[in-house]
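In: dropping a prediction and its sequence here:
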Amino acid sequence: MDYTKELSNIEQKVGNAKIEKAKLEERIEHLKKEQSEILEKLKTEKVEEGNLETSIEELEMSIQKDIEKCQETLK
C-alpha cells in the first residue's frame, strides 16, 4: 500500500475540512453582526414595542436556524 499517497489524501481532506470550517465560522460571525445591525435599525426606527418584539423574535429564529445549520455542518 502506498502510504504517502494515503497520507496525501488524508491531508487534503483535513485541509478542505479546515477551509469549510473557517468559511462557516465567518458566516456565523456575519449573521451575528447582521442580527445586531437589524436590532439597532429597528430601535432607531422606533417600531412599536409589540411589533418590535415579534419582528425581533422572527429575525432571531431565522438567524438562529442559519447558525445551527452552520454549526451542524461543522460537526
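Out: Looks like it came in fine.
In: okay, CA-based contacts and neighbour counts for the rest of this
Out: Noted.
In: what segments of the chain are helices?
Out: 3-44, 49-74 (DSSP state H).
In: so can I have JSON lines of these showing mean neighbour count?
Out: Formatted as JSON lines, the helices of the chain follow (neighbours: other Cα atoms under 10 Å):
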{"stretch": "helix 3-44", "mean neighbour count": "13"}
{"stretch": "helix 49-74", "mean neighbour count": "14"}
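In: got another, please set it beside the one above:
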Amino acid sequence: MKRLAFVLLACVLSVPAWAQHSDKETQEDIKRHRAMAAAHEAAAKCLASGKGEKACMEQLAIDCKGLAIGKYCGMRHAH
C-alpha cells in the first residue's frame, strides 16, 4: 500500500514536467530571450567602448528590468 501511494505521489508531482508551452507562450519566450541577448550585447559594446563597468552594469540593470530573474537578466559574472 505504501508503495502504491509513493508511485501515485510521484506521478502527481511529475505532471508539471509533462506540460508543454502553447505556441503563444513559446513566441513570448523567444521575444524575451532576444531582448535579454540584446541587453547583454549592448552591455558588451558599452564595456568595449571604455565607459566603465559601473555605468555599463547600471544600464544593463535598466534594460533587464522586468525581463528575467535577477538584476542582470539572470546572469552575473563571478569577478
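Out: Now that the structure is in, tell me what you want to look at. The model shown is predicted, which means the values in this text are computed figures rather than measured ones.
In: the one residue sitting closest to the centre of structure 1: what's it in contact with?
Out: In structure 1, the centroid-proximal residue (Cα atoms, centre = their mean) is residue 28; its distance is 2.5 Å. Residue 28 of structure 1 makes contacts with 66, 67, 70, as judged by Cα atoms under 8 Å, 6 or more residues apart in numbering.
In: the alignment partner in structure 2 of the last one and residue 34 of structure 2, how far apart?
Out: Across the two structures, residue 70 of structure 1 finds its equivalent in residue 67 of structure 2, going by TM-score structural alignment. According to Cα to Cα, to the nearest Å, residue 67 of structure 2 stands 10 Å off from residue 34 of structure 2.
In: what do these two both touch?
Out: Common neighbours of residue 67 of structure 2 and residue 34 (Cα under 8 Å, 6+ apart) do not exist.
In: rewinding a little: and the residue nearest to the centre of structure 1, what's its match in structure 2?
Out: So, by TM-score structural alignment, residue 28 of structure 1 is matched to residue 36.
In: so what touches stretch 37-55 of structure 2?
Out: 56, 57, 59, 60, 63, 64.
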